[in-house]
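Asks: Output the structure for:
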Amino acid sequence: MLLEIILAALISIILGSVGYVFGVVNVRGFISGVVLSVGILLCFIYGYQNTEIGIKWFLLLVGFVVIGGISTRYKYGVKDKLHVAEKAGGRGVGNVMGNGFSALLCALLFAFTQQYMFLIGYVCAIAAATSDTVAAEIGQLAKKKPIMITTFKKVEVGTDGGITPLGEISALAAAVLIAAIPLALGIGDAKMLLVASAAGFIACNIDSLFGATLERRGIFNKHFTNLFATLSGAVIGILIFMHV
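Replies: Here you go, the predicted model:
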């Protein structure tokens, strides 16, 4: 197992270093991201007793980091002028755990139970995190003002709970991209693709709903909003998978 731990650490450090170099995460975000990544990879290696398959499931997390990083840096100057760009220095511990804890929890549950439903939850949690990140980063570039998800009234760019057609389309596309990774790697099937795409997109809008209500009232901060949205994505995905 020592070799697997070293491998997990190396892969996670490389992944985190890329994010740090491109300003996607700060130092604390880098460290917490490495710890979370190592945990997820080891869970799958332990659960399957197979390093190759474990790495394949880990690649979903890589997909989130890559897609999220690209969307964050895309037209950063424009978003900065609108005062909605991700703060200088990159995302920190709160961002990392808010987006990644649900996936880690599902991976941990799978490691100890080998229950397929937790693989579904893992994929859906990452699809939700990716969908929400891309929706926020790309949706802010829409030419028309966003509307509040609860009232459909126009609001300023960057308002919690604001949505745009561009953001919604981007959210769905991001969820589908993540959900397609297991199928492409030969570890998932079409049902997983459909369930994770739907659950990820639904969870993204739950995030917006939480933002419009609980976050705007100061009950949640954005990190707790992300945490509950990704967790709801995992739960919704599992429920859909079990009953469809």
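Asks: going forward, measure contacts between C-alpha atoms and count neighbours the same way
Replies: OK.
Asks: Quick check: the residue sitting nearest the centre point of the chain vs Ala174, distance?
Replies: Using C-alpha atoms, centre = their mean, the residue of the chain that lies closest to the mean C-alpha position is Ala129, 2.1 Å off. If you measure Ala129 against Ala174 using C-alpha to C-alpha, to the nearest Å, the figure is 9 Å.
Asks: Am I right that Ile13 sits in a strand?
Replies: No: applying DSSP: H, G, I helix; E, B strand; the rest coil, one finds Ile13 to be helix, outside a strand.
Asks: can you map out the strands along this protein?
Replies: Along the chain, the segments classed as strands by DSSP state E run 147-148, 162-163.
Asks: Name the stretch among the ones you listed that sits most buried.
Replies: strand 162-163 (a mean of 28; mean count of other C-alpha atoms under 10 Å).
Asks: Just checking the distance from that strand to the centre of its chain.
Replies: Using C-alpha atoms, centre = their mean, to the nearest Å, the distance from the centre of strand 162-163 to the centre of the chain it belongs to is 18 Å.
Asks: Next, the second sequence, to be compared with the first:
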Amino acid sequence: MNQSVRRAAAFAGIGTLALAASVLVAGVAALFAALGALALVVDEGKAFDLLARPSDRREGRLRGLAAFAFATAGLAMLVMLVDLPVHAFVAAVLLLSYGNLAERLARQRSSSAIAATAAFALGGFVAAIAAQSVALAVVAAGVGSRPEVVFLAASGALLAALLRSVLFERDDPLVLFSVALLLWLFTVLTVNVTLLEVALAIAVTVGFGYLSWALDTASVTGMLTGALLALLTIVLGGYPWFAVLISFFALGSLSTKFRYDEKRDNGVAEANEGARGGGNVLGNAAVALVAVIAFAARAHLPFAGDVFLFAFAGSIATAMSDTLSSEIGGVFDDPRLITTLEKVEPGTDGGVTWQGELAGAFGATIVAAIAVVLFGTVGALGGAVVALAGVGGMTVDSLLGATVEGELVGNQTVNFLATLSGAILGGALALLAGLS
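Replies: Predicted structure coming up:
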């Protein structure tokens, strides 16, 4: 066992102390606050040698332990002051602690990034289930929904793995707070699924994520982002919602590979051989995720659930339309700037071709057709609304590309704003048409 594994095991042992919150939250808050203060004054000895990270050794202080301890104490205070559920608190702490330990053990055996990521997610998932089970048994006398426990563990593990893939080890407090707040949100929502349905959702999500990575359509970060989006879409929305989402990922990935060498020669191809990163995935699907969560929280909101369905479909139709327009249109050499129609070089922001516009309209129509077939409340008129929202969002993307993209905002921000406009347009048109 090397030093990094021993350190991770020690942190996991310290994190396990958070389970005492099931009995006395104030005691846990005080314990971890004291531990954090102590870590800042310890600069030698066996404890320092065991718990110090490389940066701690350079600075002569256990800053990593102090940050972890103070973050845990802060979350314990949220349990006392604003009713953060105890089982969400202990799940977040043990998920991160044991996820890190599992990752370190995996790195001893393999240098593969995907193996380390999978180990972190699996270790954190199992630890979160165990932590919630203990907390619910003590605090609620065994009362607790097993499907909810498993769903919280899976969504928390995916979010933590995603954040760990883009952040540094010193950022673990941020990961801890993010996971705890996500789990808190989901405890508020009504998740009406069985244990079998959650298990199937996790299996589909894992398969989808692995396939996207194995086919080089997504990086590890992109894979985790897509997997988290898929899980939340299935559980909070349902499989028809997932089918709409997966249509974008599937056709979008295929269009990225379409005549890739030509697009690379023209300077318009996606980097990394077309493998999309987490930022790209979020830029195209973050609005859809918000729409799914809003649908799940519709009992607490003033709008009917169908508004969020059309917002979701409109954002995905925009993402599909924009992706196909860019990837298909990128192989043609006669783009024109959408604002002036003057000829521009391939790859110019805001440049469009008639072939790309046609491909984009086709992409929006595909999403609309899927929505019509799978959602009984959409109908032909609703399909037209989704298609119009997609084309409208694609047009907004091109206009933003021609006017503000570059010095002011990046491509991912433009994608986000475009999908937001498609979602707003879809929801607004549905209201005007009396579809919700």
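Asks: Drop the TM-score for these two in here.
Replies: The TM-score (TM-score structural alignment, normalised by the length of the first structure) is 0.91; 233 aligned residues with a C-alpha RMSD of 1.4 Å.
Asks: one step back: contact partners for the residue nearest to the centre of the first structure?
Replies: With contact taken as C-alpha atoms under 8 Å, 6 or more residues apart in numbering, Ala129 of the first structure is in contact with 64, 99-100, 200, 204, 226, 230.
Asks: To which residue of the second structure is it aligned?
Replies: Using TM-score structural alignment, the equivalent of Ala129 of the first structure in the second structure is Ala319.
Asks: count of residues packed around Asp207 of the first structure?
Replies: By the other C-alpha atoms under 10 Å criterion, the neighbourhood of Asp207 of the first structure contains 27 residues.
Asks: Which residue comes closest to the alignment partner in the second structure of it once chain neighbours are left out?
Replies: Asp207 of the first structure maps onto Asp397 in the second structure, with residues paired by TM-score structural alignment. Among residues not flanking Asp397 of the second structure along the chain, Ala418 sits closest, at 5.0 Å (C-alpha to C-alpha, 6 or more residues apart in numbering).
Asks: How much space separates the one you found from Gly347 of the second structure?
Replies: Between Ala418 of the second structure and Gly347 of the second structure the computed distance is 18 Å (C-alpha to C-alpha).
Asks: neighbour-wise, which of those two wins?
Replies: The neighbour comparison of Ala418 of the second structure against Gly347 (other C-alpha under 10 Å) goes to Ala418, with 29 against 19.
Asks: Excluding sequence neighbours, find me the nearest residue to Phe220 of the first structure.
Replies: Of all residues not flanking Phe220 of the first structure in the chain, Leu214 sits nearest, at 5.6 Å (C-alpha to C-alpha, 6+ apart).
Asks: Could you check which residue of the second structure pairs with Phe241 of the first structure?
Replies: Phe241 of the first structure maps onto Ala430 in the second structure, with residues paired by TM-score structural alignment.
Asks: Could you report the neighbour count for that match?
Replies: Count around Ala430 of the second structure with other C-alpha under 10 Å applied: 24.
Asks: returning to that earlier point: next, the contact list for the residue nearest to Asp397 of the second structure, please.
Replies: Contact partners of Ala418 of the second structure, counting by C-alpha under 8 Å, 6+ apart, are 315, 318-319, 393-394, 396-397.
Asks: The match of Asp207 of the first structure contacts Ser321, correct?
Replies: No: Asp397 of the second structure lies out of contact with Ser321 (C-alpha atoms under 8 Å); the separation is 10.1 Å.
Asks: List the buried residues in stretch 230-246 of the second structure.
Replies: Within stretch 230-246 of the second structure, the residues scored as buried using 16 or more other C-alpha atoms under 10 Å are 230-238, 240-246.
Asks: Can you list the neighbours in contact with it?
Replies: 155, 191, 193, 198, 201-202, 205, 289, 292-293, 295-296, 313, 316, 367, 370-371, 374-375.
Asks: Just tell me what the residue nearest to Asp397 of the second structure corresponds to in the first structure.
Replies: With TM-score structural alignment as the criterion, the equivalent of Ala418 of the second structure in the first structure is Ala229.
Asks: Distance check, that match against Cys204 of the first structure.
Replies: Between Ala229 of the first structure and Cys204 of the first structure the distance, using C-alpha to C-alpha, works out to 7 Å.
Asks: List the residues that are in contact with both of those two.
Replies: Common contacts of Ala229 of the first structure and Cys204, defined by C-alpha under 8 Å, 6+ apart, comprise Ala128.
Asks: coming back round to it: closest one to Asn272 of the second structure out of the contacts of Ala418 of the second structure, please.
Replies: The shortest approach to Asn272 of the second structure among these belongs to Ala319, at 20.0 Å (C-alpha to C-alpha).
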